[in-house]
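Colleague: Show me the folded form of this:
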Amino acid sequence: MKKKSKFLTFLLSFIPGLGHMYLGLMQRGLVFFLATGFVFLAGMFFSMMGIFYDPIPFVALPFIWLAAVVDSLIFAGRINRSISESEATGISLSDTWKNLENELKNQNHKILALTFSMVPGAGHMYLGQMEKGIQLMVALFLTLYLSDFLHISLLLMFAPILWFYSIFDIFHRISNPNENQGEAIFGEFFKKNQLSGKVGKILGVGLIVVGFIMIFDKIVMPQIAIMLGDQIREYLRTGILALLFIGGGVKLMIGSKEKTVVSQITPTESSSTAESNRE
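Modeller: Below you'll find the model as predicted:
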């Protein structure tokens, strides 16, 4: 087996994966090639749908390219050293090559999982956690759909939260594969029927509010625009949404004050009860 040129490896690595294929690491090369293709497809999908920030997936391309270049140069050095050692000692390269392939299998699995996690839910599906993957993907696309349908850009703040959660959760899972990963995000609510409690009430109120906003935005507002004009329509939309947020904030403040009062009264009541019992 001939030694590999690091310069040629560097040149070929400008297309992620080709440098590894030149070194004979076909699976590793395909991993980087697929990762690049997946990022391109995700970027094209976001651009065609016109949702979120169009170029956001392409941010990963420089990191994939740099990782491919550095990784291919490191393996070129390792392969050349192995060839030199085998020529000096007369030992066959087959055992060394098998060990290298076994080492790369686990690493390729991690790289693919992290690449798929660029779309929330896809990485979890790749790892076999279908329920959690579907929940994350539905949450992402529902957020994007509602923000576009209702014209509420505030909902888009949940998209990067889901994105970062997906990436770091996948990273944690592949770093600690033997650790208990727990249940899916909403699994406990459905299995233990917790939706009938406080969480269910909050979810119900949220669905009712979203329903009213949809009726108001798609049915009432066009009629108001016809009768009063577009400017009044925008004023009403902004004012009603602002009132909803103010009402929610006031409700939260009242609830927190009531809890503080109850927590202050409870110790005094318990102490008076204890004194009466002593008497």
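Colleague: only C-alpha atoms for contact and neighbour calcs from this point on.
Modeller: Fine.
Colleague: Buried residues, the host helix or strand of residue 32. List them.
Modeller: Per DSSP states H and E, residue 32 falls inside helix 26-49. Neighbour counts over helix 26-49 (16 or more other Cα atoms under 10 Å) mark 27-36, 38-40, 42-44, 46 as buried.
Colleague: cool, stretch 223-234 as well?
Modeller: Neighbour-count burial for stretch 223-234 flags residue 233 (criterion: 16+ other Cα under 10 Å).
Colleague: Ends of that stretch, what's the gap?
Modeller: With Cα to Cα, to the nearest Å applied, stretch 223-234 spans 13 Å between its terminal residues.
Colleague: Quick check: residue 12 touching residue 19?
Modeller: Yes - contact status for residue 12 versus residue 19: in contact at 4.8 Å, counting by Cα atoms under 8 Å.
Colleague: Please give the structure of this sequence too, so both can be compared:
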Amino acid sequence: MIKKKSSFLTFIFSMLPGGGQMYMGFMKEGLSLLSACALIIFLGSWLNISPIMFVLPVIWFYSFFDAMNKMSLTQEQLEKLEDKYLFQIDKLPSINPNLFSKYKLYIALLLIFVGLSILWNNMLNVISAFLPGYMVNVLYRISDRVPQLIVSLFIIYVGIKLISGKKEELKSEKDFQPQDDTVHDVVIQEIEIKDNAEEI
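Modeller: This is a model prediction of the structure:
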């Protein structure tokens, strides 16, 4: 239940992204913020992509000041606010059932990548005892960089698809737009026909 609570405890819980919202009863919003932080930390550590961590301060500041703003509202104003997921998770049941079949290949590739990554890391720990130190060091460096390489290639691929899709969209819009000269000629012909009809 959403209701006005202790300002001090709200402040304390707001130090954790989503904690202040959950304390006041905004469970869906708090869960969204907390999940976003956990996902970014997981991806940053697992894929060894430290620049993604720069998103964390943005989420933290949003979460903190959102909780502080909600804390300053009256009970009536709080009750008018809707508790909803920030990423439209509540719309998941209405997703087209064919969505997963459409992206089945991408989901399969992602699962294969995750499975191979886990298998490789476990096997590397086992075989490192039988290999020379320099070779183990090289293998660990490769295993650290491969996820970054795959993610960077995926980002480049998505960027190229977005650019090509935008070009096709602009081209199709241009093909459907009538030419100004053609419209102008048609209007002049209609005026001439009307003038001729009036003269007759």
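Colleague: Residue 12 and residue 19 of the first structure: who's more crowded?
Modeller: For residue 12 of the first structure versus residue 19, the count of surrounding residues by other Cα atoms under 10 Å is larger for residue 19: 28 against 18.
Colleague: and the more buried one, how far is that from residue 71 of the first structure?
Modeller: 9 Å.
Colleague: go on, residue 139 of the first structure?
Modeller: Residue 139 of the first structure is 35 Å from residue 71 of the first structure, by Cα to Cα.
Colleague: and the counterpart of residue 134 of the first structure in the second structure, what element?
Modeller: In the second structure, residue 134 of the first structure lines up with residue 31, judged by TM-score structural alignment. According to DSSP H and E, residue 31 of the second structure maps onto helix 27-46.
Colleague: Likewise for residue 208 of the first structure?
Modeller: Short version, using DSSP H and E: residue 208 of the first structure is in helix 198-215.
Colleague: Just after that helix, pick out the following helix or strand.
Modeller: helix 221-228.
Colleague: Moving C-terminal from that following helix, which element do we reach first?
Modeller: Downstream of helix 221-228 of the first structure (by DSSP H and E), the next one is helix 230-278.
Colleague: okay, the angle between that next one and helix 198-215?
Modeller: Put simply, helix 230-278 of the first structure runs at 160 degrees to helix 198-215, going by axes from the mean of the first three to the mean of the last three Cα atoms, to 10 degrees.
Colleague: which non-adjacent residue is nearest residue 232 of the first structure?
Modeller: residue 225 (7.2 Å; Cα to Cα, 6 or more residues apart in numbering).
Colleague: tell me the contacts of that neighbour?
Modeller: 231, 232, 233 (Cα atoms under 8 Å, 6 or more residues apart in numbering).
Colleague: okay, the residues you listed in TSV with distance to residue 179 of the first structure next?
Modeller: Compiled in TSV, the contacts of residue 225 of the first structure are given as follows (distance: Cα to Cα, whole Å):
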residue	distance to residue 179 of the first structure
231	57
232	57
233	54
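Colleague: Just name the closest of those to residue 154 of the first structure, please.
Modeller: Checking the contacts of residue 225 of the first structure against residue 154 of the first structure by Cα to Cα gives residue 233 as the nearest, at 19.1 Å.
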